[in-house]
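K.L.:
Prediction below, plus the sequence it came from.
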Amino acid sequence: MRDDDPGVARLQRWQESGGRWRVLTRTTDTVVIALLTCDIGEEVDRLTGTGPALLAYLGNRDSSEDDITPAPPVRPGPATVVRDRDITGKARNSRPRDALGRPLEPGAPGVPTMPDDLNPAPADALQQAQKLLDDGLPFHAHEVLEAAWKSAPPAERELWRGLAQLAVGLTHARRGNTTGAARLLLRSADRIGPYAHSAPHSVAAAELTAWARTTARECQVNG
């Protein structure tokens, strides 16, 4: 059940749509929260709240990655559940997700996401991302493009980051979050645009920049 407090309700909607958040500042009666995109963690908006309900909802949490309540002490026995963690010890988010990356209830049938160790070559990343976009899976396309961004040489990193943001913008548009979609699409255009005359890997940077800006305007008008 969603809380009646506007700040809590907005934060819950954001997280239910697959977004993340992080507390920026907190006092005894005010909190400022950055609303972040899924996975890339790009700040899209900020939520400032002064109500006690929002502060109580946050508790001691500093981000959406923190558990709502502290985990109980682990007791030995056959029923002990070990949380899935990566090689660094960081807990994985193993909840199933739908086709647009929104988390589902544990045990629900979901759409497989891309592997954590994905490291595609540029040509493969572009081809795979395009196919995923054609199949209506922009969230999965962004995972591929994000993997390419993380391994790209410095001169190409902003291009790949812009491509990943474009896919995230499309994801938010498909989820009905037109405000977040417009902001991400405009940011993607700002990053892809400088490559318009010399884009590596034959990326149609000029066309993508124009398309992202046009689509962002449509989101702003029709949102």
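P.N.:
Nice, I can see it. Numbers count the residues shown, from 1 in each chain.
K.L.:
okay, CA-based contacts and neighbour counts for the rest of this
P.N.:
Fine.
K.L.:
residue boundaries of the helices in this structure?
P.N.:
Along the chain, counting by DSSP state H, helices occupy 6-16, 52-58, 122-134, 138-151, 157-175, 178-192, 205-222.
K.L.:
so what secondary structure elements neighbour the first one?
P.N.:
Here helix 6-16 touches strand 43-49, helix 52-58, going by 3 or more CA pairs under 8 Å, 6 or more residues apart in numbering; DSSP states H and E.
K.L.:
who's in contact with the first one?
P.N.:
Okay, so that is strand 43-49. Gly7, Thr30, Val31, Val32, Ile33, Ala34, Leu35, Leu36, Thr37, Gly180, Arg183, Leu184 (CA atoms under 8 Å, 6 or more residues apart in numbering).
K.L.:
dropping in the other structure now:
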Amino acid sequence: MSTSREGDRDRDEEGRARNARPRDGLGRPLPHGAAGVERQPEGVVRTAAQSVAEAQALLDAGRPFHAHEVFEDAWKSGPESERGLWRALAQTAVGLTHAARGNATGGARLLRRGADGLVEWQGKGRGVAPAGLDTAGLVRWAQELAGEVERSAEAVDAAAVAPRLT
């Protein structure tokens, strides 16, 4: 991707905004030239099992922002019947990202939104989630963490509170 500076925004060849700045492990932009964490490639098509395995490794490493990108790829490339599931998982990962950054309000809100999305997906009679995903356990995890984040209003250790996806 080539970028040009237009004002203070990085743009691709079509003029779409693309932030080429390096990012830290929680996805926060760093100054140009700083050493950052390697970003997840965008638009990767994976099987459900590959998505779950990669996202779990990223969550375990305390990188929920990057796990969210894996879930987002699954959401955009997966079967229509699974899109709500992957979108909800992406929202929980972003919620964990915000909670780890110390944004209790945003973290709790997105954790609950993701949990609600998982409940909605389950309620549509979808049957068993792909790749052994434990949707009921993930709903409990997200709701409990949302409450803890609101009560403490302190940044969480993303790796320490990461969920088990299966």
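P.N.:
Cool, got the structure. These figures come from a predicted structure and were not determined experimentally.
K.L.:
Most neighbours of all the contacts of strand 43-49 of structure 1, which one?
P.N.:
Most neighbours among the contacts of strand 43-49 of structure 1, by other CA atoms under 10 Å: Leu184, with 29 neighbours.
K.L.:
I'd like to know how far the residue mapped onto that residue from structure 2 sits from Phe71 of structure 2.
P.N.:
Residue pairing (TM-score structural alignment): Leu184 of structure 1 is matched to Leu110 of structure 2. Distance, Leu110 of structure 2 to Phe71 of structure 2, using CA to CA, to the nearest Å: 15 Å.
K.L.:
With Glu54 of structure 2 instead?
P.N.:
9 Å.
K.L.:
These two: which is more packed in?
P.N.:
More crowded of Glu54 of structure 2 and Phe71, by other CA under 10 Å: Phe71, with 27 against 17.
K.L.:
in terms of contact, does that one touch Thr92 like I think?
P.N.:
No: assessed by CA atoms under 8 Å, Phe71 of structure 2 is found out of contact with Thr92, at 10.0 Å.
K.L.:
Show me what Ala136 of structure 2 lines up with in structure 1.
P.N.:
Ala136 of structure 2 maps onto Ala206 in structure 1, with residues paired by TM-score structural alignment.
K.L.:
Identify the residues contacting that match.
P.N.:
Per CA under 8 Å, 6+ apart, neighbours of Ala206 of structure 1: Ile192, Gly193, Tyr195, Ala196, His197.
K.L.:
Spit out the contact partners of the closest residue to the third one other than its chain neighbours.
P.N.:
If I follow you right, that is Tyr195 of structure 1. Closest residue to Tyr195 of structure 1 apart from its sequence neighbours, by CA to CA, 6 or more residues apart in numbering: Ala205 at 6.0 Å. Residues in contact with Ala205 of structure 1 (CA under 8 Å, 6+ apart) are Ile192, Gly193, Tyr195, Ala196, His197, Ala199.
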